[in-house]
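Asker: predicted model, plus sequence, below.
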Amino acid sequence: MNYIKGKERDQLRIESIESYIDEDNEVRVIDKIIDYIDIESLGFTIGKNSVAGRASYNPRDLLKLYVYGYLNGIRSSRKLAKQCLINKEVIWLVKDTTPKYRVIADFRKDNVVALEHLFNHFVQYCIGLGLYGKTLIAVDGTKLEASASKRKHYSKNKITKMRSIAEAKIREYLHDIEIADKSEDVDSETIDRAKVQKSIAKLEENLKHYDDIETQMDIAGHNEINFTDNDARTVKFGAHQGTDVGYNVQSAVDSKNKLIAAFSVVNISTDHGQLFNMTNKCKEIYNVETLSALADKGYFQISDLVKCENNGIITYVAKPNYSTQIGDSRYFNNKFKYKKQDNLYIYPEGQKLYCITIKEDTKTKTYNNFEACANCKNKSKCNNAKNGKVMSRDAFSDLSDTIIRNYIDRGNVWWNIHLEL
């Protein structure tokens, strides 16, 4: 057979580490950039090596290894340690040093803040190259599963359920002992009293453990606690993916070259309240007076949008459409238009909902028209309430309407400009 023949494994080869990679390989860029940056000023821990004793690994080499892993999707310290042995690019980058996985893990653990400073420093470097537009960003979040044991994750609801199960089991054991005590035939006793008492003692020990966990949660002011990763919380991973222990990673991307401008890791399941934090962080990094931001309806929170408006951040955020029990989109709440001058709502068919709240100083006012709803031929498509459709309005409603009108006007202008381009 005419196969391509490999070289003999015992053949001696003479080569330099420099020959491992091409002149245009990306690892040369990593090497030059990290050598150029003053990593000590960014907060990286620099070891004070003396002549005596074992030398430590150069933090620049460990940082190059970490950045290489980030660019190539290698997160595990064990996998990075293996790359130092088998990957020619990594061997060239770290000059054929072979740090153990614990060294890599400790470097990452000891320099968490410094790594974020490095990211911001690199963003500033790219801004200097003109790679960021600094006018429009898009904000979104993604859920990441934490490297934390689910068995060691507790919430107050879980503690309540586990306590109820343990107490029910204890009652069951005590009931079995009571039945055995009433039995006249001692020889035919079906339970092992010593084993049962041991099981009861174990369950009582578990109950004490649950009390200790709940006390720790109360002291920390949290409803959840994880003994593997203290910061991890239960987050929702999607409509059909359920919940898991993890984090919500927020990122802001610049529109010019789709580069990440800022990021943040939170342990809150929803995106509510994160828009101003991310946009304001980008505004400070860009050092600009105004900034436009796009986000999905998960970020729609009036108090957050007001902060953006007051700080020169122009936002384009869709408002969620809250469905009714019927589910006909033609009669969702956003289809009922409010007339401020008359203080009433207009039905999609033209009927009117009047304010039925008597007190003027009431924070939330209610609007209803029982007669119009009762005589409406489309009531079955709108609601199934006995008293008809009810709308509510509070102090934030006017502000919400104003913001939405501004979004529509800005959106039309923005869209027309892009159509012209």
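Answerer: Looks like it came in fine.

Asker: use CA for all of it now, contacts and neighbours both
Answerer: Fine.

Asker: am I right that Asp304 is in a helix?
Answerer: Yes: judged by DSSP: H, G, I helix; E, B strand; the rest coil, Asp304 forms part of a helix.

Asker: burial measure for it, as a count.
Answerer: By other CA atoms under 10 Å, 16 other residues sit near Asp304.

Asker: number of nearby residues for Ile86?
Answerer: 10.

Asker: what of Ser183?
Answerer: By the measure other CA under 10 Å, the count of residues near Ser183 is 12.

Asker: now swap in Glu360 and tell me
Answerer: Glu360: 8 neighbours (other CA under 10 Å).

Asker: tell me the secondary structure at it.
Answerer: Using three-state DSSP, the structure places Glu360 in coil.

Asker: now the helices: where do they sit in the stretch 151-300 of the chain?
Answerer: For the stretch 151-300 of the chain, the helices defined by DSSP state H, counting those that start in this stretch cover 156-182, 193-220, 275-286.

Asker: distance check, the residue nearest to the spatial centre of the chain against Lys352.
Answerer: Centroid check for the chain by CA atoms, centre = their mean gives Asn248 as the closest residue, at 0.5 Å. Asn248 is 43 Å from Lys352, where distance means CA to CA, to the nearest Å.

Asker: one step back: list the contacts of the residue nearest to the centre of the chain.
Answerer: Shown in contact with Asn248 (CA atoms under 8 Å, 6 or more residues apart in numbering): 141-144, 235, 265-270.

Asker: in TSV: the residues you listed, plus neighbour count and distance to His222.
Answerer: Below are the contacts of Asn248 laid out as TSV (neighbours: other CA atoms under 10 Å; distance: CA to CA, whole Å):
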residue	neighbour count	distance to His222
Gly141	23	23
Thr142	14	23
Lys143	22	20
Leu144	15	20
Val235	20	14
Val265	14	18
Val266	18	14
Asn267	16	12
Ile268	19	12
Ser269	19	14
Thr270	15	17
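
Asker: next, the one to line up against it:
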Amino acid sequence: RDLEAYTQDLDTNDEQENHVGDGLGDAPALADKLEKLKERQARKPAQLKPLEASGETQFSRTDPDARALNKGNQHVTGYNVQSSVDDKHKLIVHHEVTNAGNDQNPLSGQCQAAMEVMSVNDITVVADSGYSSEAQLAACQEANATVYVPIPDKHKAIASQGRLSGKHFHYNGATDAYSCPAGELLPPRGQPHQKNGIRRTRYSRPASQCRDCP
């Protein structure tokens, strides 16, 4: 009896659903909504044409420069404005709107653009730690730009584990070696290797010599 009653309920529900849409096409509100959707659909091809012509992949109706960006752990719609300011006169020498979510790549380009505007062959630049990039610093050096950028602290996770971070090891240019907190030297080991386009040298000591170190 329970099965028969359940089956009958299903049949009744199916019958009701079959007639749910009856007459909806005649409703003024729905007709108006459909008309607006058709107008919106007709605008899309017109918006795609300038995108195809410019090679862009995004379009903002409220702000032509705005794009979808990943800034840290946030997804935002906006833009990244880069500006170079003359320290003497406090004037913006060069500015550019980019779609990058961080400041790691535009440093050398901004330096060269500022040098071109001011008609100089070399320049001294100060930037915040967000511009710290080995590849960009190398490119700036090639372009005769002396750059001062603080090295960002990337060792917080290591320090939170009670381990020694990179800031505890100090480099000695005269001996080309690092000294550890225990006062031992870490000389270069092996041949320099390329990583992410950067030539890197490894400095270390044999593990056997560090095993008994507190």
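Answerer: Arrived safely. Only a predicted model underlies this, so the values are computations on that prediction, with no experimental measurement involved.

Asker: so of the contacts of Asn248 of the first structure, which ones are in strands?
Answerer: Among the contacts of Asn248 of the first structure, the members found in strands (DSSP state E) are 141-144, 235, 265-266.

Asker: returning to that earlier point: counterpart of the residue nearest to the centre of the first structure in the second structure?
Answerer: By TM-score structural alignment, Asn248 of the first structure lines up with Asn80 in the second structure.

Asker: chain neighbours aside, what residue packs nearest to its match?
Answerer: Setting aside the residues directly before and after it, Asn80 of the second structure is nearest to Thr98 in space (CA to CA, 6 or more residues apart in numbering), at 5.1 Å.

Asker: please say which position in the first structure that neighbour maps to.
Answerer: Aligned by TM-score structural alignment, Thr98 of the second structure pairs with Val266 of the first structure.

Asker: what sits against that match?
Answerer: Applying CA under 8 Å, 6+ apart to Val266 of the first structure gives the contacts 247-250.

Asker: strands of the second structure, start to end?
Answerer: So, for the second structure - with DSSP E - the strands run 67-71, 74-78, 80-85, 92-98, 123-126, 145-148, 170-172, 177-179, 185-186, 188-195, 198-203.

Asker: so which bits of the fourth one are buried?
Answerer: Applying a neighbour-count criterion of 16 or more other CA atoms under 10 Å, one finds 93-94, 98 buried in strand 92-98 of the second structure.

Asker: map Ile346 of the first structure onto the second structure.
Answerer: Residue pairing (TM-score structural alignment): Ile346 of the first structure is matched to Ser179 of the second structure.

Asker: gap between its match and Cys210 of the second structure?
Answerer: 13 Å.

Asker: Serialize the contacts of Val266 of the first structure to a markdown table and add fields for distance to Met391 of the first structure.
Answerer: Putting the contacts of Val266 of the first structure into a markdown table (distance: CA to CA, whole Å) gives the following:
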| residue | distance to Met391 of the first structure |
| --- | --- |
| Tyr247 | 36 |
| Asn248 | 34 |
| Val249 | 36 |
| Gln250 | 34 |
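
Asker: need the ones in strands among the contacts of Asn248 of the first structure in TSV (columns: distance to Phe336 of the first structure).
Answerer: Compiled in TSV, these are given as follows (distance: CA to CA, whole Å):
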residue	distance to Phe336 of the first structure
Gly141	31
Thr142	34
Lys143	35
Leu144	39
Val235	34
Val265	38
Val266	36
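
Asker: which of the residues you listed lies closest to Glu184 of the first structure?
Answerer: For those, the minimum distance to Glu184 of the first structure (CA to CA) is 56.0 Å, reached by Val235.

Asker: and the closest one, what's its match in the second structure?
Answerer: Match for Val235 of the first structure (TM-score structural alignment): Leu69.

Asker: ok, its match - contacts?
Answerer: Neighbours of Leu69 of the second structure in contact, by CA under 8 Å, 6+ apart: 75-79, 99-101.

Asker: at 10 Å what do you get?
Answerer: 75-80, 99-102 (CA atoms under 10 Å, 6 or more residues apart in numbering).

Asker: then Thr142 of the first structure?
Answerer: Applying CA under 10 Å, 6+ apart to Thr142 of the first structure gives the contacts 237-238, 247-251, 265, 269, 271.

Asker: mark which of the residues you listed are buried, thanks.
Answerer: When those are checked for burial by 16+ other CA under 10 Å, the buried set is 237, 247-251, 269, 271.

Asker: pick the most deeply packed of the helices of the stretch 151-300 of the first structure.
Answerer: helix 275-286 (a mean of 20; mean count of other CA atoms under 10 Å).

Asker: equivalent range in the second structure for it?
Answerer: With TM-score structural alignment as the criterion, helix 275-286 of the first structure aligns to 107-118.

Asker: next: stretch 136-146 of the first structure.
Answerer: For stretch 136-146 of the first structure, there is no aligned range in the second structure, judged by TM-score structural alignment.

Asker: likewise for stretch 77-94 of the first structure?
Answerer: Following TM-score structural alignment, stretch 77-94 of the first structure has no partner segment in the second structure.

Asker: which of the ones in strands among the contacts of Asn248 of the first structure lies closest to Phe119 of the first structure?
Answerer: Nearest to Phe119 of the first structure out of these is Val265 (CA to CA; 14.1 Å).

Asker: so the closest one makes contact with Gly141?
Answerer: Yes: the criterion here is CA atoms under 10 Å, and Val265 of the first structure meets it with Gly141 at 9.3 Å.

Asker: about what we covered before: same list, the strands of the second structure, but as TSV with distance to Val20 of the second structure please.
Answerer: Below are the strands of the second structure laid out as TSV (distance: least, CA to CA, whole Å):
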stretch	distance to Val20 of the second structure
strand 67-71	40
strand 74-78	40
strand 80-85	50
strand 92-98	51
strand 123-126	68
strand 145-148	70
strand 170-172	76
strand 177-179	78
strand 185-186	78
strand 188-195	63
strand 198-203	66
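
Asker: so which of these comes closest to Leu30 of the second structure?
Answerer: Per CA to CA, nearest to Leu30 of the second structure of the strands of the second structure: strand 74-78, 32.0 Å.
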